[in-house]
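Peer 1: Just to be clear, the model below is a prediction. Sequence and coordinates:
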Amino acid sequence: MLHPPQLKIPATYMRGGTSKGVFFRLQDLPANAQQPGPARDALLLRVIGSPDPYGKQIDGMGAATSSTSKTVIVSTSTRPDHDVDYLFGQVSIDSPFVDWSGNCGNLSAAVGAFAISGGMVDPAHIPQDGVATLRIWQANIGKTIIAHVAVAAGAVQETGDFELDGVTFPAAEVQLEFMDPAAEAEGEGGGAMFPTGNVVDKLEIPGLGMFRATMITAGIPTIFIDAASLGYTGTELQEAINGDPKALAAFEAIRAYGALRMGLIRNIDEAAKRQHTPKVAFVAPPASYLASSGKAVAAGDVDLLVRALSMGKLHHAMMGTAAVAIGTAAAIPGTLVNLAAGGGDRTAVRFGHPSGTLRVGAEAELVDGEWRVSKAIMSRSARVLMEGWVRVPQTG
């Protein structure tokens, strides 16, 4: 029996922030995968090596974590005021689906560099030396990201001395502005940023009890809970959570019932097919701890502590979109994030995460009784790890 040869698709493997993913130009995908649908999903699942019942993604480009099971599709923008369109797919590790419900803030840092190197940006927008300012349309959530990408001799500058906790080596800084990051909420109150219309709610979880929660849609839908109410200090590292099946089940229950309360799903069963959003995070006041690298983080180095889960596991650092949610919530008096940071008015916050610290800023104002955020700002870095072709067995 003859078997067809593998498909050979141009692709780039990139790190963006504390994530890695396989990047494609839309035009390079097979014709049946250039449109949303089962063919595209099947292709990306096979590229990453999912679904894998062993949970290792050995036969693909994934590395068996939520931070590395990612794909990106970029194209020249169809919008006159944007440079490129960016679509993110979070690939499930052990299940046959790709979650398109949200953005990846970390990989957002790599989109501008990929687009410039891939010839998708008007050369007039790229200086010979300096900083290229690109307007990126984030197609998953319908929002604009402005990326400031260093350029040297007409090409993307990837090396530099910017250090990011959670990433071993320094690189060139990429500043990101997430414009108007709050999604239009669909929950019971329909607030533009807070789905229930409240900055703090009581969230009842069957079998677990009642928790105070801040549920916000900025950056990515996120449910914030006080660490103490869960029996945690906020200094936990991955092993403390990911090695505890009971804890993971509790966090998934909070995520599912929070998603229902936020109007993101219609019934609890839908949460299993929407793993990427919402995120769940727990917050605590500043405290000293040792980061996963062994680096000492002093209580005086941070405004608060945050630990967040992604795709059912505690993240090794912090998701970029969750950092936007943290910065936004910190800027709004009365949220659990703001209170953990000491309360009051804030335009920026530095928080401690398992790998170290991160600073994020946000500009919030109260307009006609509703909180609005014009933009959230943070810095990441990005670089190409490998480029060429990814090979995928043909199916059908």
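Peer 2: Good, I have the coordinates.

Peer 1: hey, let's count contacts and neighbours off CA atoms from now on
Peer 2: Will do.

Peer 1: Can you list the buried residues in the longest helix anywhere in the chain?
Peer 2: Longest helix in the chain by number of residues (criterion: DSSP state H): helix 245-261. Buried residues in helix 245-261, counting neighbours by 16 or more other C-alpha atoms under 10 Å, are found at Leu248, Phe251, Glu252, Ala253, Ile254, Arg255, Ala256, Tyr257, Gly258, Ala259, Leu260, Arg261.

Peer 1: now the residues you listed as CSV including distance to Gln57?
Peer 2: Formatted as CSV, the buried residues of helix 245-261 follow (distance: C-alpha to C-alpha, whole Å):
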residue, distance to Gln57
Leu248, 21
Phe251, 24
Glu252, 23
Ala253, 26
Ile254, 28
Arg255, 25
Ala256, 26
Tyr257, 30
Gly258, 30
Ala259, 28
Leu260, 31
Arg261, 34
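
Peer 1: which ones are touching Ile241?
Peer 2: Counting by C-alpha atoms under 8 Å, 6 or more residues apart in numbering, Ile241 touches Ala247, Leu248, Lys313, Leu314.

Peer 1: three-state assignment of Gly166?
Peer 2: coil (DSSP: H, G, I helix; E, B strand; the rest coil).

Peer 1: Check Ala42 too.
Peer 2: helix.

Peer 1: State the distance from it to Gln6.
Peer 2: Distance of Ala42 to Gln6, computed by C-alpha to C-alpha, to the nearest Å: 14 Å.

Peer 1: Which one's more surrounded, those two?
Peer 2: A direct count of neighbours by other C-alpha atoms under 10 Å for Ala42 and Gln6 places Ala42 higher, at 16 against 12.

Peer 1: What separation is there between that one and Ala362?
Peer 2: Taken as C-alpha to C-alpha, the span from Ala42 to Ala362 is 38 Å.

Peer 1: Alongside the first one, take a look at this:
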Amino acid sequence: MSFVPQVKIPATYIRGGTSKGVFFNLTDLPERCQVPGEPRDNMLLRVIGSPDPYGKQTDGMGGATSSTSKTVILAKSEEVDHDVDYLFGQVAIDKAFVDWSGNCGNLTAAVGSFAISSGLVDSARIPENGICTVRIWQKNISKTIVAHVPITNGEVQETGDFELDGVTFPAAEVQVDFVAPVDPSEAMFPTGNLVDDLEVPGIGNFKATMITAGIPTIFLNADEIGYQGTELQDAINNDEAALTRFETIRAYGAVKMGLIKDISEAAGRQHTPKVAFVSPAQDYVSSSGKSITAGEIDLHVRALSMGKLHHAMMGTAAVAIGTASAIPGTLVSLAAGVDVDGDAPAAVTFGHPSGTLKVGAEAEVVNAAWTVKKVSMSRSARVLMEGWVRIPGDCF
């Protein structure tokens, strides 16, 4: 019996924010994988090592968590006034499924540096020393993102002293601006309400803020679902009953947000929406053993990604947090202590399992509806390995 040899595809393995992913230049992919479809999905599944019934992704580049089962495809942008097109694929671990329904905010921090190093940014726009502003078109959600990438001696600077909770070592700071994450023509609050009553048969009725900013997100109050809001991963990820409840809540919320028509469709849309819970600021100890006092933060947020509590915070969910905190009356702003009739802060610092994160948002009312002009946060990125990935030539 004969077997086809492996093929090798140029790729770069990069940490962006608190995530890791395999980055590709579109033109480096096999020709049939340069367009959407089954061959592309199959290629990415094999690269990452999915589907894996063992849940380990041992035979691939994935790290067996939602934060490390990710792929990115970049190309020179076809959009006016943009440098690079950014397409994100969230690869399921135990299913043969690639979710293209949303963005990864953490890996966005690495898009600018990869684009510069790969020649996707016009050399005339790259300073010898300083900050290179990379204009990113996020193709999954058709939004503009601007990454401010430090440059030293004409090359991307990756080392530095910026510390990001959830990442072990310091690196260079990369500011990321999510420009108009909600178009004025879109409904930031799909139901039309800042807070809804979300009825979940067999589980309960909960107050919920359902927002589409950065990524569709369902925010709940921690105490209503039996938590304090300071929980770390093991408290939830080792509780199968809790994970099932969260997934059911997510499914019913997705229907109410108009993202799916029936809860049965939620299994095919694992990446979106996210479900998160909030609570007022209180002392806690992060997963690294760091003690954080209530005075250092404005509120707590815990979010689930691909069915498990995230070890830190998804970048896109941070956009939703920043936006919701800037709008008085949402569960997020109420948890942060913002008066319903008061002025929201320009930025909030929230606690998550790995530590804290500060995010700022500029929100305003336009034509009697809330919209947000920009959400900003700082992340970091570092190339871990570059070269080729190898996969069997008949897998795609």
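Peer 2: Perfect, I can see it now. None of the values given here were measured: they were computed from a predicted structure.

Peer 1: How alike are these chains, TM-score-wise?
Peer 2: After superposition, the two chains reach a TM-score (TM-score structural alignment, normalised by the length of structure 1) of 0.98; 391 aligned residues with a C-alpha RMSD of 1.0 Å.

Peer 1: which one of the buried residues of helix 245-261 of structure 1 is nearest Val74 of structure 1?
Peer 2: Ala259 (28.7 Å; C-alpha to C-alpha).

Peer 1: Could you give the secondary structure assignment for Asn205 of structure 2?
Peer 2: Classification of Asn205 of structure 2 using three-state DSSP returns strand.

Peer 1: Phe24 of structure 1 should be in a strand, yeah?
Peer 2: Yes. Applying three-state DSSP, one finds Phe24 of structure 1 inside a strand.

Peer 1: any idea which element Asp94 of structure 2 lies in?
Peer 2: Here Asp94 of structure 2 is covered by no helix or strand, with elements defined by DSSP states H and E.

Peer 1: got CSV for the contacts of Ile241 of structure 1, with distance to Gly356 of structure 1 too?
Peer 2: What follows is the contacts of Ile241 of structure 1, written out as CSV (distance: C-alpha to C-alpha, whole Å):
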residue, distance to Gly356 of structure 1
Ala247, 23
Leu248, 22
Lys313, 18
Leu314, 14
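
Peer 1: distance between the ends of stretch 101-110 of structure 2?
Peer 2: End to end - C-alpha to C-alpha - stretch 101-110 of structure 2 spans 20 Å.

Peer 1: centre of the chain versus it, how much separation?
Peer 2: Centre-to-centre, stretch 101-110 of structure 2 and its host chain are 5 Å apart (C-alpha atoms, centre = their mean, to the nearest Å).

Peer 1: What are the contacting residues of it?
Peer 2: By C-alpha under 8 Å, 6+ apart, the surrounding residues in contact with stretch 101-110 of structure 2 are 14-21, 87-88, 138, 140-141, 147, 174-176, 214-215, 269, 271-272, 314-317, 379-382.

Peer 1: Would you mark the buried spots in that stretch?
Peer 2: Within stretch 101-110 of structure 2, the residues scored as buried using 16+ other C-alpha under 10 Å are Ser101, Gly102, Asn103, Cys104, Gly105, Asn106, Leu107, Thr108, Ala109, Ala110.

Peer 1: need the contact list for Ala364 of structure 1.
Peer 2: Contacts for Ala364 of structure 1 (C-alpha under 8 Å, 6+ apart) come out as Thr328, Ala331, Ile332, Thr347, Trp371, Arg372, Val373, Ser374.

Peer 1: still contacting in structure 2, which of the residues you listed?
Peer 2: Using both residues aligned by TM-score structural alignment, their matches' C-alpha atoms under 8 Å, structure 2 keeps these contacts from the contacts of Ala364 of structure 1: Thr328, Ala331, Ile332, Trp371, Arg372, Val373, Ser374.

Peer 1: Out of these, which end up buried?
Peer 2: Counted by 16+ other C-alpha under 10 Å, the kept ones among the contacts of Ala364 of structure 1 give Thr328, Ala331, Ile332, Trp371, Arg372, Val373 as buried.

Peer 1: Make a markdown table out of the residues you listed and add secondary structure.
Peer 2: Below are those laid out as a markdown table (three-state DSSP):
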| residue | secondary structure |
| --- | --- |
| Thr328 | helix |
| Ala331 | coil |
| Ile332 | coil |
| Trp371 | strand |
| Arg372 | strand |
| Val373 | strand |
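
Peer 1: between these, which is closest to Met120 of structure 1?
Peer 2: Distance to Met120 of structure 1, by C-alpha to C-alpha, is smallest for Val373 among these, at 29.9 Å.

Peer 1: Contacts only, for the closest one.
Peer 2: Contacts of Val373 of structure 1 (C-alpha under 8 Å, 6+ apart): Asp180, Pro181, Ala182, Thr328, Ala362, Glu363, Ala364, Glu365.

Peer 1: and whichever strand or helix holds the last one, which stretch of structure 2?
Peer 2: Taking DSSP H and E as the criterion, the element that holds Glu365 of structure 1 is strand 356-367. Using TM-score structural alignment, strand 356-367 of structure 1 corresponds to residues 355-366 of structure 2.

Peer 1: mean deviation of that stretch from structure 1?
Peer 2: With mean C-alpha distance after the TM-score superposition for structure 1, stretch 355-366 of structure 2 departs from structure 1 by a mean of 0.4 Å once superposed.

Peer 1: May I see the buried residues of that stretch?
Peer 2: Result for stretch 355-366 of structure 2 [16+ other C-alpha under 10 Å]: buried residues Gly355, Thr356, Leu357, Lys358, Val359, Gly360, Ala361, Glu362, Ala363.

Peer 1: Pull up the gap between the last one and Val383 of structure 2, please.
Peer 2: Here the distance between Ala363 of structure 2 and Val383 of structure 2 works out to 34 Å (C-alpha to C-alpha).

Peer 1: now swap in the second one and tell me
Peer 2: According to C-alpha to C-alpha, Thr356 of structure 2 stands 24 Å off from Val383 of structure 2.

Peer 1: Leu198 of structure 2 -> structure 1?
Peer 2: With TM-score structural alignment as the criterion, Leu198 of structure 2 lines up with Leu203 in structure 1.

Peer 1: Tell me who's in contact with its match.
Peer 2: Leu203 of structure 1 is in contact with Met210, Phe211, Arg212, Ala213, Tyr257, Gly258, counting by C-alpha under 8 Å, 6+ apart.

Peer 1: same thing with Ala182 of structure 1?
Peer 2: Ala182 of structure 1 sits next to Ala192, Met193, Thr217, Ala218, Gly219, Arg372, Val373 when contact means C-alpha under 8 Å, 6+ apart.

Peer 1: What number of residues are in the vicinity of the fourth one?
Peer 2: When counting by other C-alpha under 10 Å, one arrives at 30 neighbours for Ala218 of structure 1.

Peer 1: what does it align to in structure 2?
Peer 2: Here Ala218 of structure 1 is matched to Ala213 in structure 2, going by TM-score structural alignment.
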